[in-house]
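J.: sequence-free structure coming up:
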């Protein structure tokens, strides 16, 4: 549920599964992005939320923006006190309808697709890979951003060319791989593996491709503890996998999802906090 920020001049414009967007008449080129405590899985918003999650996501996004050598949508300026810890003032972008997914390891939906086709999003991979294996090199596996309530769809690079044009498609791919390589190196220095992530880009008023939305958070990325991974543990990720696993065991994905129990909420929150501590210490 969005917050009334009208006293600060901001009007609610849109709510996604996790974030709420606000705009204002006197700053038509600006937007306020507020990360909520809502948690989503399997394209459903779940109950209850994770206390403090919005602030954690915002903190990590800002930390990464400071370290990535690529234009992003953050701008300087005041934000309402009521949402100061979980809000970003940004410039409006014309967002591309593509989620720019990069995978350095084979797992999740990529692993399922590989089992059926020995490829992911049209990218052929070597035979004999196992769930959680490191790929010979990171691969770009884009997805089409479905409207709220529908499932995102993995697509080929050729399909992104149809959606945004050849030059933009190539730029999105190259930028995504560049950012992934830089972020992976930073995480590795801190004993953390960046297994996969997704980026979202848009064009600013001058037409420059700009990194937007959240970036390299526990919601948009899969992180593993490098030491545990080396010991054979490929399941303990710093994200909401705890939620996904619990839902998969207690829900058939039909109808309304069950309410998350307190211990699942607390364990997930602890993993989010631990990742930030590991990366930013």
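T.: Sure thing, it's come through. Bear in mind that the values here come from a model prediction, so they are computed numbers and not experimental data. Numbers count the residues shown, from 1 in each chain.

J.: from now on I want contacts and neighbour counts done on CA atoms only, so please keep to that.
T.: Noted.

J.: tell me the SS of residue 178?
T.: The three-state assignment at residue 178 reads helix, by DSSP: H, G, I helix; E, B strand; the rest coil.

J.: any idea how many residues pack against it?
T.: Look at residue 178: counted by other CA atoms under 10 Å, it has 15 neighbours.

J.: what sits against it?
T.: By CA atoms under 8 Å, 6 or more residues apart in numbering, residue 178 lies in contact with nothing.

J.: the one 10 residues further on too?
T.: Residues in contact with residue 188 (CA under 8 Å, 6+ apart) are 194, 226.

J.: so how far is the helix or strand containing it off the chain centroid?
T.: According to DSSP states H and E, residue 188 maps onto helix 166-189. Centroid separation between helix 166-189 and its chain, computed with CA atoms, centre = their mean, to the nearest Å, is 14 Å.

J.: and what of stretch 186-204?
T.: Distance, stretch centre to chain centre, for stretch 186-204: 9 Å (CA atoms, centre = their mean).

J.: tell me the contacts of the residue sitting nearest the centre point of the chain?
T.: Nearest to the mean C-alpha position of the chain, counting by CA atoms, centre = their mean, stands residue 220 at 1.9 Å. Residue 220 makes contact with 197-199, 214 under the criterion CA under 8 Å, 6+ apart.

J.: again, only this time at 10 Å
T.: Contact analysis of residue 220 by CA atoms under 10 Å, 6 or more residues apart in numbering lists 57, 101, 196-199, 214, 239-240.

J.: structure two is appended below for comparative analysis:
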């Protein structure tokens, strides 16, 4: 699944990203975003050309918007091979918190399913009568426990976060996640985008603080909707792999190996990723 990179030892591969260690260094890691695409917890046999580079560009662009939030990105890029430079980040080694810091501004996806069943999401009680895609009065922090690869993450209440990482770190995770979401939603809104939700990850710094890590506000970790379409009543017009999900739902029953994606679906999906990056960065 992962390619060999001279001067780096391969450590692990996820659904989309590959992790390497620079030889002779114990303070850094190389995070490489591939063009692989996953859906319904399965890596598909058909890549989306340019996806890894676009995800990396989005993370870098967003990190530059939050200079006051400590992040894992290292400035030393001189040793990164040209072959993966546009889709990789040299980052600090961190002790990662076992919590997916999900913030929702809209009730949708698995959050809506949990709301229908329980009237709450991750223990956050919500008003009655909400419909799929409704805006929330305020963004909510709905954390999840990171599952082992191949398993589903488990939505958890804030008290469980305190048990996992301690009170001060839990409070910092919640406050920072909500702050980043609110600021990002404002930036996105000025560009005709509705940030429905996002998933952030943090590691522990040596001084006990938290450090923003991994991908940040990308179209794989966040739902961006077209704001004009939403205002017209067309909810969920997104800039991510929803095209892939819709095609699979219509052509695959979830058993056996997933089918290859048609060229038209691949092209349309790549265009949606590219449009999001263009919309966000065009004003710079």
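T.: Here it is on my side, so go on. Here the structure is a predicted model, which is why all the values come from computation and not from measurement.

J.: if we can go back for a sec, can I get the contacts of residue 220 of the first structure in a markdown table including neighbour count, distance to residue 186 of the first structure and secondary structure?
T.: Converted to a markdown table, the contacts of residue 220 of the first structure look like this (neighbours: other CA atoms under 10 Å; distance: CA to CA, whole Å; DSSP: H, G, I helix; E, B strand; the rest coil):
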| residue | neighbour count | distance to residue 186 of the first structure | secondary structure |
| --- | --- | --- | --- |
| 57 | 27 | 18 | helix |
| 101 | 22 | 19 | strand |
| 196 | 24 | 14 | strand |
| 197 | 22 | 14 | strand |
| 198 | 24 | 17 | strand |
| 199 | 23 | 17 | strand |
| 214 | 23 | 18 | coil |
| 239 | 24 | 18 | coil |
| 240 | 23 | 22 | coil |
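
J.: compare these with the second structure and list the ones that remain.
T.: Mapping the contacts of residue 220 of the first structure onto the second structure (both residues aligned by TM-score structural alignment, their matches' CA atoms under 10 Å) leaves 57, 101, 196-199, 214, 239 still in contact.

J.: spatially nearest residue to the aligned partner of residue 191 of the first structure in the second structure (excluding sequence neighbours)?
T.: Matched to the second structure by TM-score structural alignment, residue 191 of the first structure sits across from residue 192. The shortest distance from residue 192 of the second structure to any non-neighbouring residue, by CA to CA, 6 or more residues apart in numbering, is to residue 227 (5.3 Å).

J.: surely the one you found meets residue 237?
T.: Yes: here residue 227 of the second structure reaches residue 237: they are 8.6 Å apart, a contact under CA atoms under 10 Å.

J.: list the buried residues of the helix holding residue 188 of the first structure.
T.: Going by neighbour count (16 or more other CA atoms under 10 Å), the buried part of helix 166-189 of the first structure is 168-169, 172-173, 175-177, 179-181, 183-184, 186-187.

J.: average offset between it and the second structure?
T.: With mean CA distance after the TM-score superposition for the first structure, helix 166-189 of the first structure departs from the second structure by a mean of 0.7 Å once superposed.

J.: what sits against the match of residue 191 of the first structure?
T.: Residues in contact with residue 192 of the second structure (CA under 10 Å, 6+ apart) are 224-229, 279-280.

J.: which residues do residue 227 and residue 237 of the second structure both contact?
T.: With CA under 10 Å, 6+ apart, residue 227 of the second structure and residue 237 have common neighbours residue 194.

J.: give me the more crowded residue out of these two.
T.: Neighbours were counted for residue 227 of the second structure and for residue 237 using other CA under 10 Å; residue 227 has more, 22 against 16.

J.: what's near enough to touch that one?
T.: The neighbours of residue 227 of the second structure, taking CA under 10 Å, 6+ apart as the test, are 188-195, 233-238.

J.: residue 30 of the second structure: which element?
T.: Using DSSP H and E, the element containing residue 30 of the second structure is strand 28-33.

J.: same question for residue 229 of the second structure.
T.: helix 227-231.

J.: quick check: closest non-adjacent residue to residue 115 of the second structure.
T.: Closest residue in space to residue 115 of the second structure, ignoring its immediate chain neighbours: residue 121 at 5.7 Å, by CA to CA, 6+ apart.

J.: next helix or strand past the helix holding residue 229 of the second structure?
T.: Next along from helix 227-231 of the second structure, by DSSP H and E: helix 242-251.

J.: that next one - contacts with which helices or strands?
T.: Counting contacts by 3 or more CA pairs under 10 Å, 6 or more residues apart in numbering; DSSP states H and E, helix 242-251 of the second structure packs against strand 38-39, helix 263-281.

J.: how about 6 Å then?
T.: For helix 242-251 of the second structure, there is no helix or strand it packs on, judged by 3 or more CA pairs under 6 Å, 6 or more residues apart in numbering; DSSP states H and E.

J.: which position in the second structure aligns with residue 28 of the first structure?
T.: With TM-score structural alignment as the criterion, residue 28 of the first structure matches residue 26.

J.: count of neighbours near that match?
T.: Counted with other CA under 10 Å, residues neighbouring residue 26 of the second structure total 10.

J.: how close does it get to residue 94 of the second structure?
T.: 11 Å (CA to CA, to the nearest Å).

J.: how many neighbours does residue 79 of the first structure have?
T.: Counted with other CA under 10 Å, residues neighbouring residue 79 of the first structure total 18.

J.: so what's residue 143 of the second structure up against?
T.: Each residue near residue 143 of the second structure by CA atoms under 6 Å, 6 or more residues apart in numbering is listed here: 100-102, 155-156.

J.: in helices only, show me those.
T.: Among these, DSSP state H puts none in helices.

J.: residue 82 of the second structure -> the first structure?
T.: Residue pairing (TM-score structural alignment): residue 82 of the second structure is matched to residue 81 of the first structure.

J.: can you lay out the contacts of residue 192 of the second structure as a markdown table showing distance to residue 109 of the second structure?
T.: Listed next are the contacts of residue 192 of the second structure as a markdown table, based on distance: CA to CA, whole Å:
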| residue | distance to residue 109 of the second structure |
| --- | --- |
| 224 | 13 |
| 225 | 13 |
| 226 | 17 |
| 227 | 18 |
| 228 | 20 |
| 229 | 18 |
| 279 | 24 |
| 280 | 24 |
